[in-house]
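**Student:** sequence? don't have it. structure:
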């Protein structure tokens, strides 16, 4: 994201599509949906985003329902929405589930994934993007990156970098 805002809105896009063959790490991470929502808020504040859009694989029905339930709880508790966490910062989280493998890595992929998924359109997002498509700032992140950020901030970067080897530190979830 640009260090200085150009006045256009910024959004965080979280890729939970998991379209890589034989990988199920996102599904495992989404069992702790509150960490994901916390990570969205932390990343959103850091990049001056007004909202996060989580693009979740359509086949992950239970995970989506759990995420929607957690999101509702977070709004009710005042952790998301207007004045999120009583901080004066407004931040919304939207969930969009796909109809197949659409890998969302940038504006063009995100736009195409929304347009091609006729069964589940978030019309408010579509109209927003259509109004000012090229000016909107999108930052796409993988689910794993966003979900681990609250733990890194709580325990510190030294803790995170204590795992692994020099120049290749931190944790990584693999599916074998």
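**Tutor:** Perfect, thanks for sending it. No experiment lies behind these values; they were computed from the predicted model shown.

**Student:** hey, let's count contacts and neighbours off CA atoms from now on
**Tutor:** Will do.

**Student:** okay but residue 37 is in contact with residue 71, surely?
**Tutor:** Yes. Counting by C-alpha atoms under 8 Å, residue 37 does reach residue 71; the two are 7.3 Å apart.

**Student:** hold the first one in mind and look at this next one:
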């Protein structure tokens, strides 16, 4: 007898939206649980962990995430801070992951942004969200506010000693914004 694989969330713990997407619900599912502890491993160790995991990007090329992160400068140049740009435009035909994450699990995205930003020595993240994602943008803006209110973002983010801000930018719906340089120009 052939049995199917159990249908359960693995990384995103509320992808179907059955639970509260807000901070309280996210924390009950383990989000923001040991963020400070993860960051205490150090920037280079986090990048090595991501390399070892084999994690790849979900864009067209499937580029190794740890390798991409390691390209960031180890020391910021004076007057030239580094930033993390998160593409939630979802402009690739047939792609439908961003909308569900933004709608049902935005704190997972924000915690990941903080850890990734810290590892890459970025001072802030800019989340570029598709203009048509109205409810998703509302949830993301609310999640960002909740995280700031609880000290998870901003000065001394998650008690880590690292300052990290998150900015959300709504796009205008042009397909070209899925391309990196066009997206940066749009910001």
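**Tutor:** Ah, there it is. Every value quoted in this text rests on a predicted model; they were computed, and no experiment measured them.

**Student:** before we move on, the earlier item: what residues are shared contacts of residue 37 and residue 71 of the first structure?
**Tutor:** Listed contacts common to residue 37 of the first structure and residue 71 are residue 93; contacts here mean C-alpha atoms under 8 Å, 6 or more residues apart in numbering.

**Student:** where along the second structure do the strands fall?
**Tutor:** When secondary structure is read from DSSP state E, the second structure shows strands at 82-88, 122-129, 165-170.

**Student:** where in the first structure does the shortest one fall?
**Tutor:** Meaning strand 165-170 of the second structure. Under TM-score structural alignment, strand 165-170 of the second structure corresponds to residues 92-97 of the first structure.

**Student:** can you pull out the helices in the first structure?
**Tutor:** All helices of the first structure, identified by DSSP state H, fall at 25-29, 33-46, 61-76, 107-116, 123-131, 143-155, 157-161.

**Student:** buried residues in the fifth one?
**Tutor:** Of the residues in helix 123-131 of the first structure, none is buried by neighbour count under the rule 16 or more other C-alpha atoms under 10 Å.

**Student:** for the third one, same thing?
**Tutor:** For helix 61-76 of the first structure, burial by neighbour count (16+ other C-alpha under 10 Å) applies to 63-64, 66-68, 70-71, 74-75.

**Student:** which other helices and strands contact it?
**Tutor:** Helices and strands touching helix 61-76 of the first structure, as assessed by 3 or more C-alpha pairs under 8 Å, 6 or more residues apart in numbering; DSSP states H and E, comprise helix 33-46, strand 89-97.

**Student:** now distance to residue 25 of the second structure and mean neighbour count too, for the strands of the second structure, in JSON lines please.
**Tutor:** Shown next, in JSON lines, are these (distance: least, C-alpha to C-alpha, whole Å; neighbours: other C-alpha atoms under 10 Å):
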{"stretch": "strand 82-88", "distance to residue 25 of the second structure": "22", "mean neighbour count": "19"}
{"stretch": "strand 122-129", "distance to residue 25 of the second structure": "22", "mean neighbour count": "22"}
{"stretch": "strand 165-170", "distance to residue 25 of the second structure": "21", "mean neighbour count": "18"}
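
**Student:** distance to residue 73 of the second structure for those strands - can I get that in CSV?
**Tutor:** Converted to CSV, these look like this (distance: least, C-alpha to C-alpha, whole Å):
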stretch, distance to residue 73 of the second structure
strand 82-88, 8
strand 122-129, 10
strand 165-170, 19
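
**Student:** among these, which is nearest residue 26 of the second structure?
**Tutor:** Nearest of the strands of the second structure to residue 26 of the second structure, taken as C-alpha to C-alpha: strand 165-170 at 18.0 Å.

**Student:** now do that closest one and helix 106-119, the angle between them.
**Tutor:** Angle between the axes of strand 165-170 of the second structure and helix 106-119 is 120 degrees (criterion: axes from the mean of the first three to the mean of the last three C-alpha atoms, to 10 degrees).

**Student:** okay, the helices of the first structure in JSON lines with distance to residue 3 of the first structure next?
**Tutor:** What follows is the helices of the first structure, written out as JSON lines (distance: least, C-alpha to C-alpha, whole Å):
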{"stretch": "helix 25-29", "distance to residue 3 of the first structure": "29"}
{"stretch": "helix 33-46", "distance to residue 3 of the first structure": "10"}
{"stretch": "helix 61-76", "distance to residue 3 of the first structure": "29"}
{"stretch": "helix 107-116", "distance to residue 3 of the first structure": "19"}
{"stretch": "helix 123-131", "distance to residue 3 of the first structure": "22"}
{"stretch": "helix 143-155", "distance to residue 3 of the first structure": "19"}
{"stretch": "helix 157-161", "distance to residue 3 of the first structure": "22"}
